[in-house]
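Participant: Have a look at this prediction, sequence included:
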Amino acid sequence: MSLPGMDIEAVARFLADRGVTVRGELTAEQISGGRSNLTFRVSDGTSAWVLRRPPVAGLTPSAHDMGREYTVTEALRPTAVPVAGTVAIDREGAVLGAPCTVVDFVPGLVVRDQDDLAALTDAQVLAVVNSLVDVLVALHAVDFRAVGLESFGRPEGYVSRQVRLWARQWEQVKTRELPDAARLAAALADFAPPAEAAIVHGDFRVDNTILDADRPEIVRAVVDWEMSTLGDPLTDLALMCVYRDPVFDLVLGTTAAWTSDRLPSTDALAQRYAVTSGRDLGAWDHYLALANFKLAVIAEGIAYRARQGADSGSGALAAADATPELMAAGLRLLRHSPRSTDTVTATNHS
């Protein structure tokens, strides 16, 4: 069966050229889940790898950066952050017509939807979420200079650049005019908290990790690093919390595990992070508003790619239904909270 974006014979030649031992005929299957980069499991019957590449149409600039994903994963291998082993990268797109990366296949449990979550007890669910927050804290604690990532991003002015970046991406992927989008971008335009430099994942939640099949509280690997950079760690935390909103189901096209009411509240997530990391949640409502804006643009981008004919999965057009709700939620956060850089208590807005 032909897989859009995959040429298995070209991949076989690519691996051989990179010195990877391929013991038999390669096969590929697309791994379900995710609406960003295409992800394939490639196997020779003995060994297995994961290949990732951008979508075949409707690219959102900076949201499908394969070189970035490979660089950060390689740098994090000696740290406490669990990642898959790096194997090879095609930065120019000579193999598949777009850049791609190959990493080791990490066996384990991927919890994407609430059916997957049903296999876990309540105690396991709590342990998994606590472990995820702890891994996020560990990521933000990595000395990025010590692992060679000092030029991986520009943390100074990161938040204000994020507002401008997502505003530009909205203009590129919007499928209709939404006044709330311009209002939210304008309301966030002067949000410039003091710079703090950390490696940020940019898309952190349970289905972007691989858990141990027997002990799911152990995170075997964090995956999907294409939006990582150096920036403000609270943007990672805020986006993880906004993902808890049930409207996120429309974005993923499934009843997402991360939106389940079996998980701790966003209050609990933010509180555990704050206590474990020692960070104050300053201007928390503004961080949450920015996270809503980002997710709204991502949702619109999914629908845009579907309209362009990309294989974005079933229900991709419905992702756009989440966009106005997320834009409105971001505006409500800013209207109901005075601008402050003082420490605030995280409140549940999901």
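Facilitator: Perfect, thanks for sending it. Quantities reported herein were computed from a predicted structural model and do not represent experimental measurements.

Participant: Please count neighbours and contacts with C-alpha atoms only from this point.
Facilitator: Noted.

Participant: All the strands of the stretch 101-250 of the chain, residue numbers only.
Facilitator: 198-200, 209-211, 219-222, 229-231 (DSSP state E, counting those that start in this stretch).

Participant: Which one of these lies nearest to residue 304?
Facilitator: strand 229-231 (24.9 Å; C-alpha to C-alpha).

Participant: show me where the stretch 101-250 of the chain has helices.
Facilitator: 114-117, 122-141, 158-173, 179-188, 233-242, 248-252 (DSSP state H, counting those that start in this stretch).

Participant: export those helices to JSON lines and tack on mean neighbour count?
Facilitator: Listed next are the helices of the stretch 101-250 of the chain as JSON lines, based on neighbours: other C-alpha atoms under 10 Å:
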{"stretch": "helix 114-117", "mean neighbour count": "16"}
{"stretch": "helix 122-141", "mean neighbour count": "18"}
{"stretch": "helix 158-173", "mean neighbour count": "18"}
{"stretch": "helix 179-188", "mean neighbour count": "18"}
{"stretch": "helix 233-242", "mean neighbour count": "24"}
{"stretch": "helix 248-252", "mean neighbour count": "23"}
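
Participant: this is the comparison structure:
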Amino acid sequence: MSSEGPSEPSAPGHPGADPAAVGAWLAVELGDEAWRRSTLSPIGAGRSNLTYRVDSPAGTVVLRRPPVGAVAATAHDMNRERRVISALRGTAVPVPAVLAASDGGRPVGASCYVMEYIDGVVPLGELPEGWAATEADRARAGQALVDVLVGLHAVDPDTVGLSDFGRPDGYLARQVRRWSTQWETARADGVTAASARTAGELSQLCALLGGSVPTTQRNTIVHGDYRIDNCVYDRTDPGRIRAVLDWEMSTLGDPLADLGLLLIYWYQADETPVWQAAQHLPSPTRLPGFPLRVDVAAAYARASGLDLEPLPWYVAFGAFKLAVVLAGILARVRAGAVPAAMAHGIDDAVEPLVALGHHVLARGID
């Protein structure tokens, strides 16, 4: 690990990462001068932590760093993300190997780490031609997602050195308070009038969630943002996940929070209007063969042994949390703190998510 040296400038087109600085650092950390001839290309939409593919004659790796500018350190803690990935190596949860890390200074002027590049398919929107082309393959892809989540929740934190990774007692109540505070901050920072009109209903949803927190059945490692496009699937076997990514929200807590948020992202071919209105982010799961939400939940329950009677609370909380996350992004865009492109596709997402949260609490997940 390296943490000394001055902050490095960013190269044009690469906010937060200069290819020359990254390459020079990797040459030292990985012991190969060929890394000095590195090029960087961004991966993902960049709405949260920044991810870059680093290519050089020495090979390919992936660099992760926090967003550029003022951010909440606890929300973008590279050390926590690196720690959980390292701890899960060798378990049933597939994760990339961490290759190098910095606590600040070189190479990007902020904490960062480099992990191995896992070649595969990240299912986002349209599936690659020829991949999971049959309903049977898509069913296996859905089952693999459930299996890995169950595997994560079965890992003993003490065994992998994560006994102090979070405070599981009171996790759900703290989560409601945390995201309520985030919402108030987003409103103060400039959510538009259209989003502000939902403030009453969102505050009511927050109160309903806070007043009906279910009893946690089991405390486990939770991912915090588990969904199909945070996984890398095998290119030739849709029933195999090669890596789970984006661990920035991971902690110790209630595993059904992961399942609840996963179901918010899980689209179906035939949706009721309230579910369809809340689906702004791309997902391939409405294609034939992928299981229905109720089937995903049932498969998880069978494998985990957890009681799903309180599941509507967790799904409603997932809608609430995602609404707050997107509201924060919109606030930063409208304040000019981040590029306008980050609002693409989510301009009108907050109000329908709040409505979905109320719907699920009242009527269940069907």
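Facilitator: Done, it's in. This structure is a prediction, so every number in the text was calculated from the model and none was measured.

Participant: Quick one: the helices of the stretch 101-250 of structure 1 as a markdown table, columns for distance to residue 268 of structure 1 too.
Facilitator: Listed next are these as a markdown table, based on distance: least, C-alpha to C-alpha, whole Å:
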| stretch | distance to residue 268 of structure 1 |
| --- | --- |
| helix 114-117 | 19 |
| helix 122-141 | 10 |
| helix 158-173 | 24 |
| helix 179-188 | 26 |
| helix 233-242 | 10 |
| helix 248-252 | 19 |
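
Participant: coming back round to it: which among the strands of the stretch 101-250 of structure 1 is found nearest to residue 14 of structure 1?
Facilitator: Per C-alpha to C-alpha, nearest to residue 14 of structure 1 of those: strand 219-222, 24.6 Å.

Participant: matching residues in structure 2 for that closest one?
Facilitator: Counting by TM-score structural alignment, strand 219-222 of structure 1 falls onto residues 241-244 of structure 2.

Participant: from the chain's centre, how far out does that stretch sit?
Facilitator: Computed by C-alpha atoms, centre = their mean, to the nearest Å, the separation of stretch 241-244 of structure 2 from the middle of its chain amounts to 14 Å.

Participant: Which residues outside that stretch are in contact with it?
Facilitator: 93-96, 118, 120, 144-145, 148, 230-234 (C-alpha atoms under 8 Å, 6 or more residues apart in numbering).

Participant: what stretch of structure 2 does stretch 270-284 of structure 1 fall on?
Facilitator: Counting by TM-score structural alignment, stretch 270-284 of structure 1 corresponds to 297-311 in structure 2.

Participant: Now the matching stretch: buried residues?
Facilitator: Neighbour counts over stretch 297-311 of structure 2 (16 or more other C-alpha atoms under 10 Å) mark 297, 299-301, 304, 310-311 as buried.

Participant: Stretch 213-224 of structure 1 now?
Facilitator: 216-224.

Participant: ok, of those residues, which one's closest to residue 201 of structure 1?
Facilitator: The closest of those, once distances to residue 201 of structure 1 are taken by C-alpha to C-alpha, is residue 224, at 8.3 Å.

Participant: I'd like to check which residues are in contact with the closest one.
Facilitator: Counting by C-alpha under 8 Å, 6+ apart, the residues that residue 224 of structure 1 touches are 69, 203, 208.

Participant: and those residues as a markdown table, adding distance to residue 197 of structure 1 and neighbour count?
Facilitator: Formatted as a markdown table, the contacts of residue 224 of structure 1 follow (distance: C-alpha to C-alpha, whole Å; neighbours: other C-alpha atoms under 10 Å):
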| residue | distance to residue 197 of structure 1 | neighbour count |
| --- | --- | --- |
| 69 | 18 | 21 |
| 203 | 17 | 21 |
| 208 | 23 | 18 |
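
Participant: Any chance of TSV for the residues you listed, columns distance to residue 15 of structure 1?
Facilitator: Output for those, formatted as TSV (distance: C-alpha to C-alpha, whole Å):
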residue	distance to residue 15 of structure 1
69	19
203	28
208	25
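
Participant: For the aligned residue in structure 1 for residue 34 of structure 2, which non-adjacent residue is closest in space?
Facilitator: Matched by TM-score structural alignment, residue 34 of structure 2 corresponds to residue 23 in structure 1. Excluding its sequence neighbours, the residue lying closest to residue 23 of structure 1 (C-alpha to C-alpha, 6 or more residues apart in numbering) is residue 44, at 6.0 Å.

Participant: Residue 350 of structure 2 too?
Facilitator: residue 323 (4.8 Å).

Participant: Could you measure from the aligned residue in structure 1 for that neighbour over to residue 35 of structure 1?
Facilitator: Counting by TM-score structural alignment, residue 323 of structure 2 corresponds to residue 296 in structure 1. Using C-alpha to C-alpha, to the nearest Å, residue 296 of structure 1 is found at 14 Å from residue 35 of structure 1.

Participant: who's more crowded, those two?
Facilitator: Neighbours were tallied for residue 296 of structure 1 and for residue 35 using other C-alpha atoms under 10 Å; the higher tally belongs to residue 296 (28 against 20).
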